[in-house]
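Asker: the following comprises the amino acid sequence and a computationally predicted model.
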Amino acid sequence: MGQPDLSLLGEVSSIDPDRDGICPNFNMEDPVVKNGGRPEVVRTWYCLQDPKTGSLIEEMTACSFCVAHINVLFPCLKRIFAPIANGQRLLATCDLMTQGNGQQRCIEIVDQMAAVAQSTLETKTRDITPLIDFVRKWGPIPACQQGKLVSGQKQYSFPSTVPEFTACEECYVRHIEPLYSQSPQPAILAHLEEQEAKPGGFLCDLFSPRLQSYFTDASRTNDISTFRQKLMARNNKMQEIEIQLRRMKQEIQQLKAQERMHRNQMIVAQSQARIRSTQWAVSGWTAPPIDWGITNVEMAKANEKAMQAAILQDSMTDLENEWIRYWK
């Protein structure tokens, strides 16, 4: 933001949460947060307020902790948020600063705020209309799940020509909807259908730059056959890698269980060897050297299993990197 020093960073780090606490999206102990989601909690919530009508923009709710951050980052935007239901504590989620799949949306919203703040400082007039328009457009649209299973959402597909293809609503709005304004329209759009949520869910085929390039080429050339072949090859590779990763994960779990067994046996052998040495000492006879043979054997077996598990873990990492580099 062009600040001359780090004072802004200090101001942000010194923000104290109110009685409602930190943003629920940053409670890393919550299982919903661990899975990249937004947990529902009861607290005071805020919405953007349209200065022209006084109405709240209900497409996005924000917690007090996130609002406090925005007020510190952009002082000229103070009071653009108003409490919902006159400050009553309600059950809702924070849509402003999110992690997981919604992180990109969060960055875009903050970018819009930064643009409004910059314009306000330059023109001495605050107009949050662009921010409101952005939130109204994107607020109702679920964030793309980035390759994870999508459930309970409408989908877009080519059932008659490329049945392997499915796009989520966000990717449709970002990458497909603008094509309708082209002249001439890509012929591939004639086969596109909007479908309601189906049991079992789906995987989005437009979330990555690679998949987007496949679709862009098909839209430009109308080469449906090549587009379908690429998707089928990718899907086959995904299934193959998933099977390999599951098998490797099971083998690692088995190896670690065997490692633990040998380490437990090593501890038992150590204890027995010490007991035998103590018994010799109590008897008054000169004790022979402690026999660590069985202990060493079990320790060697445990180390061998640990090494095998580590090698297999490296192979899993290599396979995951191969997927990201060549297929994702």
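Answerer: The structure has been received and is ready for your questions. Numbers count the residues shown, from 1 in each chain.
Asker: from now on I want contacts and neighbour counts done on CA atoms only, so please keep to that.
Answerer: Noted.
Asker: residues contacting stretch 302-318, please?
Answerer: Outside stretch 302-318, the residues that touch it by CA atoms under 8 Å, 6 or more residues apart in numbering are 245, 248, 251-252, 255-256, 258-263.
Asker: most neighbours, which of those?
Answerer: E259 (24 neighbours; other CA atoms under 10 Å).
Asker: near E298, how many other residues are there?
Answerer: E298: 21 neighbours (other CA under 10 Å).
Asker: ok, K34 next?
Answerer: Neighbour number of K34 under other CA under 10 Å is 15.
Asker: which parts of the chain are helices?
Answerer: 7-13, 31-34, 64-73, 103-123, 129-138, 169-171, 209-221, 224-283, 293-326 (DSSP state H).
Asker: of those, which is nearest L91?
Answerer: Comparing the helices of the chain by their distance to L91 (CA to CA), the top pick is helix 64-73, with 13.9 Å.
Asker: and the helices of the chain: which comes nearest Q155?
Answerer: helix 169-171 (6.3 Å).
Asker: the closest one - contacts with which helices or strands?
Answerer: Helix 169-171 sits against no helix or strand, with contacts defined as 3 or more CA pairs under 8 Å, 6 or more residues apart in numbering; DSSP states H and E.
Asker: mind redoing it with 10 Å?
Answerer: strand 155-158 (3 or more CA pairs under 10 Å, 6 or more residues apart in numbering; DSSP states H and E).
Asker: give the buried residues for the strand it packs on.
Answerer: Judged by neighbour count (16 or more other CA atoms under 10 Å), strand 155-158 contains these buried residues: 155-158.
Asker: adding distance to F81 as columns, could you present the residues you listed in CSV?
Answerer: CSV is the format used below for these (distance: CA to CA, whole Å):
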residue, distance to F81
Q155, 33
Y156, 35
S157, 38
F158, 42
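Asker: below is an additional structure, to be compared with the one above:
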Amino acid sequence: MNHLKTFTLLAALTALFVGLGYLIGGTAGMLIALVFAGGMNLFSYWNADKIVLRMYRAQPVDETHPNAVVRTYVADVVQMARDAGLPRPVVAIIPNDQPNAFATGRNPENAAVCATTGLLDMLTREEIRGVMAHELAHVKNRDTLTMTVTATVAGAIAALANFALFFGGGDDRERPGGIVGTLALMILAPMAAGLVQMAISRTREYEADRVGAEIAGDPASLASALQKIEGWSKRIVNVTAERNPASGQLFIINPLAGRGADNLFSTHPATGNRVRALMELGARMGLNPRRPAVVEAAPGSVTTSVPTTPSQAKGPWG
């Protein structure tokens, strides 16, 4: 069903692009915008993984790392990738106190999965396995490719809207609604494309939760990890993500402050909804459900370092 929904949303995005070109009435602007957006996104398709890994200062690690927790993290990722029938991905750590993780790469043969130092500090081994299984699910589902295609079409729509006044294909009589209609399209078409893009992103998160829980065989640990990550992400600022908000949709939990709601403008589903879906999946798998204690952020509290609590297990970085 999620694959069908993604296909439907992509078809709607394509139809919006074609319809916008028709309503504008000219072909020159449409072709220029398409070539520009396609070239930009083709570059991103081949280089986005390198760009984002460099942006977050990701450091590849392997089984020879001196820290035992990191070696276990690598071994678990490699074992789960093998069990899922995936090539071995690049396994990396990101020097960031906020617990979070993401996957990148244009296909399973060129994939990288990354966990922050905060994630390895604050979560149990089972929870880390659940999170990384979610990221391997993104690789298995080829979500990076899906989002690249989505970005290409959405970028073309935005470019068309920007060029509409200059490449409108003639006078106002050739454009439905004239100049007013064109101005409306310039505003509404990119908004509609952005909403579809967000809907696709949310759909892929639910699907990655499901597949990841099956890869790890432990929906409850992934549910527990999601709640912990959300709680800590409200307290710890991810400075790199705040400076590059477009990269926020890569992470398992939105790293940006104050954007946790499951509404029309959110790239991530509400964590509570994801937890409920995982618990229902665990029940269907015949597993004993358990609900973790949630780490709640104090009102108005923000820090750029890892808070220390008596119950927090000492991780590999401290």
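Answerer: Happy to help now that I have it. These numbers come from a predicted model, not from an experiment.
Asker: just give the TM-score of the two.
Answerer: The TM-score (TM-score structural alignment, normalised by the length of structure 2) is 0.26; 132 aligned residues with a CA RMSD of 6.2 Å.
Asker: that older thread, mind putting the contacts of stretch 302-318 of structure 1 into a markdown table with distance to Q49 of structure 1?
Answerer: Converted to a markdown table, the contacts of stretch 302-318 of structure 1 look like this (distance: CA to CA, whole Å):
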| residue | distance to Q49 of structure 1 |
| --- | --- |
| L245 | 49 |
| M248 | 53 |
| E251 | 55 |
| I252 | 54 |
| L255 | 58 |
| K256 | 56 |
| Q258 | 61 |
| E259 | 60 |
| R260 | 59 |
| M261 | 62 |
| H262 | 64 |
| R263 | 63 |
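Asker: and the helices of structure 1: which comes nearest P163 of structure 1?
Answerer: helix 224-283 (8.4 Å).
Asker: if you count contacts, what does that closest one end up packed against?
Answerer: strand 162-167, helix 209-221, helix 293-326.
Asker: got the contact list for L53 of structure 2?
Answerer: 59-60, 92-94, 103-105, 112-114 (CA atoms under 10 Å, 6 or more residues apart in numbering).
Asker: from A158 of structure 2, how far off is it?
Answerer: Counting by CA to CA, to the nearest Å, the gap from L53 of structure 2 to A158 of structure 2 is 27 Å.
Asker: cool, L16 of structure 2 as well?
Answerer: For L16 of structure 2, the distance to A158 of structure 2 - CA to CA - is 11 Å.
Asker: could you do E135 of structure 2 as well?
Answerer: For E135 of structure 2, the distance to A158 of structure 2 - CA to CA - is 29 Å.
Asker: compare these two (neighbour count), which wins?
Answerer: More neighbours surround E135 than the other of E135 of structure 2 and A158, with 30 against 24 (other CA under 10 Å).
Asker: so who does the more buried one touch?
Answerer: Taking CA under 10 Å, 6+ apart as the test, what E135 of structure 2 contacts is 77, 101-104, 112-115, 129, 141, 143, 205, 208-209, 211-212, 250-252.
Asker: which SS state does the closest residue in space to G38 of structure 2 that isn't next to it in sequence fall under?
Answerer: Distances taken as CA to CA, 6 or more residues apart in numbering place T152 nearest to G38 of structure 2, at 5.9 Å, with adjacent residues excluded. Three-state assignment for T152 of structure 2 (DSSP: H, G, I helix; E, B strand; the rest coil): helix.
Asker: joint contacts of L16 and A158 of structure 2?
Answerer: With CA under 10 Å, 6+ apart, L16 of structure 2 and A158 have common neighbours 189-190, 193.
Asker: reformat these as TSV; add secondary structure and distance to V69 of structure 2.
Answerer: Formatted as TSV, the shared contacts of L16 and A158 of structure 2 follow (DSSP: H, G, I helix; E, B strand; the rest coil; distance: CA to CA, whole Å):
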residue	secondary structure	distance to V69 of structure 2
A189	helix	48
P190	helix	45
A193	helix	42
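Asker: weed out the non-buried ones from those residues.
Answerer: Judged by 16+ other CA under 10 Å, buried ones among the shared contacts of L16 and A158 of structure 2: 189-190, 193.
Asker: on that earlier part again, how about the shared contacts of L16 and A158 of structure 2 in CSV, adding distance to G282 of structure 2?
Answerer: Shown next, in CSV, are these (distance: CA to CA, whole Å):
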residue, distance to G282 of structure 2
A189, 40
P190, 39
A193, 35
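Asker: between those, which is nearest A277 of structure 2?
Answerer: Using CA to CA, the shared contacts of L16 and A158 of structure 2 come closest to A277 of structure 2 at A193, 27.2 Å.
Asker: quick one, what contacts the closest one?
Answerer: Here A193 of structure 2 is in contact with 9-10, 12-14, 16-17, 150-151, 153-158, 199 (criterion: CA under 10 Å, 6+ apart).
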